[in-house]
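Colleague: what's the 3D shape of this:
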Amino acid sequence: MHLIWTIIIGFVAGLIAKALTPGAGPGGFFLTAALGIAGSLAATYIGQALGLYPPGHAAGFIASIIGAIVLLLGYHLFTRNRVN
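Modeller: Predicted coordinates:
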């Protein structure tokens, strides 16, 4: 059940990260959701493994948003030089 909540929180974190990240960003719903979920999973498990916060702590949600923002910025850097 913890993984399901992490995915749901990741989806919300992806939407918030897209709203906070400058630029057009990935336009697709599924790409935004995937980046948010990946950022959430990474931030949740890395933060807990480092002992920064326990499971279910509010810092995990904030870290999920930061993780999604980092992934979105990485996506911007990776795709900005592509010719459309």
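
Colleague: Could you use CA atoms for every contact and neighbour count after this?
Modeller: Will do.

Colleague: Tell me the spacing between A17 and M1.
Modeller: Distance, A17 to M1, using CA to CA, to the nearest Å: 24 Å.

Colleague: Would you do the same for the sequence below? I want to compare the two.
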Amino acid sequence: MGWLWAIIVGFVLGLIAKAIIPGKQHSPLWLTTIFGMLGALIGNAIARGLGVGATPGIDWWRHLFQLVAAIIIVGLGDMAYMALRNNRRKQRQTI
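Modeller: Presented below is the predicted three-dimensional model:
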């Protein structure tokens, strides 16, 4: 059940990050979900490191760190995806 929650949280965080980032992102949905999962993991690690990983009630700080990490990872990941995609197109054109 832990993996299912990780996928669901990654999916939601990835979509929210895509909605917040200005402009169009070209990465596919499966990759956005992976980026969101990575953002959740990194956000959890940051929250734990700052001592707010588990608080009574809703862990707002942890969720904020997860979202910020997901926004950064989705943005950087999309740039890397587009660079790889454009590089492959250039290689096909030269062959």
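
Colleague: re the thing from before, could you check which of A17 and M1 of structure 1 has the larger neighbour count?
Modeller: Between A17 of structure 1 and M1, A17 has the larger neighbour count (other CA atoms under 10 Å), namely 26 against 5.

Colleague: Where does the more buried one sit, in terms of helix or strand?
Modeller: helix 2-20 (DSSP states H and E).

Colleague: May I see the buried residues of that helix?
Modeller: 6-18 (16 or more other CA atoms under 10 Å).

Colleague: what about K24 of structure 2, which SS state?
Modeller: Three-state call for K24 of structure 2 (DSSP: H, G, I helix; E, B strand; the rest coil): coil.

Colleague: Just give me the match in structure 1 for it.
Modeller: Using TM-score structural alignment, the partner of K24 of structure 2 in structure 1 is A24.

Colleague: Count the residues that sit near its match.
Modeller: 9.

Colleague: And Q25 of structure 2, by the same measure?
Modeller: Q25 of structure 2 has 17 neighbours, counted by other CA under 10 Å.
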